[in-house]
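Here is a sequence with its predicted model. Questions after.
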Amino acid sequence: MGQSVSHSSLPPATSSSRQCPVDHQALDKSSPAQCPVDHEALKAAQKPAQCPVDHGAINSLNQMPSLTQSRAPDQTMDLPLERTTSSIPRDGSAKWEYPSPQQFYNALVRKGWETPEEHVETMVEIHNFLNEEAWEEVLKWEKRQPGGSESDIHLTRFKGRPGELSPKARFWMLAGWLLPSRFNTEPPFDRHDWIVRRPKTGEEVRYVIDYYSAPPLPDGSPVFSLDVRPALDSFGSLKERIAVATEDVWANLRENQNKN
């Protein structure tokens, strides 16, 4: 299960709006919308595009990234300190929070990324938006489970794995190398592993999420594609992956027959 999402459809970023677990936001309205990350500069520096927040650095007391709210050295403008609450359940009573723009900027500085401060809020908005969309894809998978309910499951922990290609990503890279006119040759710009817990059974399921850049819209708005699926850690996950793939094949065949 995967989908393409456009930044042009993003809602205004507020502390109460539904958004995702890491933030990206604020461009000049007079210029066409575009991705604030300079991918060419990243390639030149031989640094793969990736989420700057270290998802493995979790504070054990509150299960949230340990990121400072203090201004970075040489920072020239104030950045918001407010953290947005996501729609993603952390347990039965709490939801995950996204880093504030200041925390996100500090993560960029720590990784040595040169990012214009005025673009940080936009970057936070995009990152949060993508993670919200990823959670929606997880829910689609979970609803396929017998008695599955989106109100039951929660994201118990997660980890960013930038630069680590999943087996599926490697397969599509090979396909792009063999048939570049048909398949994308760009690797995913980020990867997350999310551990979802099903409280009714106590079972934990690992989901793999590959984040891809897609061709921009005619107005220049960036588009992203998410490939979200349960990892092949169990026979049940393998069965679900095969079932969904089969359903997609039949759906495409029926669509082609209707066109003819």
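Received it, and whenever you're ready, just let me know what you need.

contacts and neighbour counts: CA atoms only from here.
OK.

Need the residues that contact the lengthiest strand in the chain.
Longest strand in the chain, counting residues (DSSP state E): strand 203-214. Contacts with strand 203-214, where a contact means Cα atoms under 8 Å, 6 or more residues apart in numbering, come from 4, 134, 138, 166, 169, 186-198, 222-231, 233.

Asp152 against Gly202, yeah?
No - if you go by Cα atoms under 8 Å, Asp152 and Gly202 don't touch, sitting 10.9 Å apart.

Which one's more surrounded, the two?
Asp152 (14 against 9; other Cα atoms under 10 Å).

Hmm, Pro89 is touching Arg157, no?
No - at 10.7 Å, Pro89 and Arg157 do not qualify as touching, with contact defined as Cα under 8 Å.

sorry, back to before: going by neighbour count, which residues of the longest strand of the chain are buried?
Buried residues in strand 203-214, counted by 16 or more other Cα atoms under 10 Å: 204-214.

so can I have a markdown table of the residues you listed showing distance to Thr85?
Below are the buried residues of strand 203-214 laid out as a markdown table (distance: Cα to Cα, whole Å):
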| residue | distance to Thr85 |
| --- | --- |
| Glu204 | 23 |
| Val205 | 23 |
| Arg206 | 23 |
| Tyr207 | 22 |
| Val208 | 23 |
| Ile209 | 21 |
| Asp210 | 23 |
| Tyr211 | 22 |
| Tyr212 | 25 |
| Ser213 | 25 |
| Ala214 | 27 |
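
just to revisit the earlier point, give me the buried entries from the contacts of strand 203-214.
By neighbour count, with 16+ other Cα under 10 Å, these hold 134, 138, 169, 187-198, 222-231 as buried.

And here is the other one:
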Amino acid sequence: MSDSKCPVDHSSFANLKRGNPASPPAASACPVDHAALSPPPAPAPSECPVDHSSDGVNPLNMMPKLGQDRAPGQVLDLSTQRTVSTIPRADAADESHVADKNWMYPSPQQFYNALKRKGWETPEHEIEGMVDIHNFLNEGCWQEILEWEKEFHCDCNDIKLSRFQGRPQELTPKARFFTWFGVEKPFDRHDWTIDRCGTEVRYIIDYYSAPDVAPGVPAFNVDVRPALDSPGAAFDRSRRAAREVWDRCFGGFGGQGTH
């Protein structure tokens, strides 16, 4: 995380806990699949400003090839310093250096350039806060993935992120199901593929907006779960759902407490 204080009230981080998607999510390398952001106080773009499927992305690591030069007409100086995430890279060439073994977030200047390239006019003074939110959400999503892995695959202690992809226009079956009950559609979707000790596993992340926890303090809800690409993933999700129902009914006496 960057040195500047995250603009998100961290007391609302509980909203990131596996989404509770049944209620309108109350509450987007970098591993950067830059999640659509809702920056305070201006409205956020509806999806990640970086097009990770374009020719401007390194296909090996899905990192946007964004310049650090000032954008035409830019008035304020934006930092060109990139922040190292806590998320390990599966393709790290030199694991002796944190900056090489972990994914890196884009600098505020790179983030602004991505917004400009997509035609989104965003006040320059809000970019630093948007980057903080972006990084905060990605870190939270990674912790959610680690929770899944710890619960069902604790035999592997070397989880890494292989690649990621933004798919904001593709609604997941789960998200579509909840829209039938009046839940607002997620504003973004990411697919993160992890390396589980040599086995690739895809996770799906739906990002939801939520009412501000305070004036100018946005809240978000993320629903993180393994993609149903294998019987094992389906079994993990079934066990998680059953355990959460048990915990709600019997206060967590079935073993693990609620997350």
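Sure thing, it's come through. Please read these numbers as outputs of a predicted model, since none were measured by experiment.

that older thread, Pro89 and Arg157 of structure 1 - which one has more neighbours?
Set Pro89 of structure 1 next to Arg157 and count neighbours by other Cα under 10 Å: Pro89 wins out with 21 against 18.

Chain neighbours aside, what residue packs nearest to the more buried one?
Among residues not flanking Pro89 of structure 1 along the chain, Lys95 sits closest, at 4.2 Å (Cα to Cα, 6 or more residues apart in numbering).

now swap in Arg83 of structure 1 and tell me
Ser100 (4.6 Å).

Please pull up the equivalent of the one you found in structure 2.
In structure 2, Ser100 of structure 1 lines up with Ser107, judged by TM-score structural alignment.

didn't that match look like it was pressed against Ser79?
Yes - at 6.4 Å, Ser107 of structure 2 counts as touching Ser79 under the criterion of Cα under 8 Å.

Could I get the full set of helices for structure 1?
For structure 1, the helices defined by DSSP state H cover 39-44, 101-110, 120-142, 167-178, 235-259.

For the ones you listed, give me a markdown table that also has distance to Leu10 of structure 1.
Formatted as a markdown table, the helices of structure 1 follow (distance: least, Cα to Cα, whole Å):
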| stretch | distance to Leu10 of structure 1 |
| --- | --- |
| helix 39-44 | 21 |
| helix 101-110 | 17 |
| helix 120-142 | 7 |
| helix 167-178 | 27 |
| helix 235-259 | 28 |
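
wait, which of these is closest to Asp54 of structure 1?
Smallest distance to Asp54 of structure 1 across the helices of structure 1 (Cα to Cα): 7.8 Å, for helix 101-110.

Measure how the closest one sits relative to helix 120-142, angle-wise.
100 degrees (axes from the mean of the first three to the mean of the last three Cα atoms, to 10 degrees).

Against structure 2, what's the mean shift for helix 101-110 of structure 1, could you check?
For helix 101-110 of structure 1, the mean deviation from structure 2 after alignment is 0.5 Å (mean Cα distance after the TM-score superposition for structure 1).

for that helix, packing partners?
helix 120-142 (3 or more Cα pairs under 8 Å, 6 or more residues apart in numbering; DSSP states H and E).

Just the residues contacting the helix it packs on, thanks.
Here helix 120-142 of structure 1 has contacts from 1-2, 5, 7, 10, 13, 18-27, 36-37, 79, 86-88, 98, 100-101, 104-105, 148-150, 207, 209, 226, 228-230, using Cα under 8 Å, 6+ apart.

can you tell me the mean distance of that helix from structure 2 after alignment?
Mean deviation for helix 120-142 of structure 1: 0.3 Å (mean Cα distance after the TM-score superposition for structure 1).

what's the spacing between Glu95 of structure 2 and Tyr105 of structure 2?
18 Å (Cα to Cα, to the nearest Å).

Of the two, give the one with the bigger neighbour count.
Shown here are Glu95 of structure 2 and Tyr105; by other Cα under 10 Å, Tyr105 has more neighbours (27 against 13).

wait, what's in contact with that one?
So Tyr105 of structure 2 contacts 29-32, 82-85, 135 (Cα under 8 Å, 6+ apart).

where's it relative to Thr179 of structure 2, distance?
32 Å.

and if you look at Ser53 of structure 2?
Ser53 of structure 2 is 27 Å from Thr179 of structure 2, by Cα to Cα.

got it, and Asn113 of structure 2?
Distance from Asn113 of structure 2 to Thr179 of structure 2, counting by Cα to Cα: 34 Å.

quick one, which of those two is more surrounded?
Asn113 (23 against 15).

ok, for the more buried one, nearest residue in space, not its chain neighbours?
Asn113 of structure 2 sits nearest to Ala71 (Cα to Cα, 6+ apart), 6.2 Å away.

got it, and Pro40 of structure 2?
Pro40 of structure 2 sits nearest to Gly216 (Cα to Cα, 6+ apart), 5.4 Å away.

Also His192 of structure 1?
Using Cα to Cα, 6+ apart, the closest residue to His192 of structure 1 is Gly160 (4.5 Å).

The one you found corresponds to which position in structure 2?
By TM-score structural alignment, Gly160 of structure 1 lines up with Gly166.

so who does its match touch?
33-35, 48, 51-52, 188-191.
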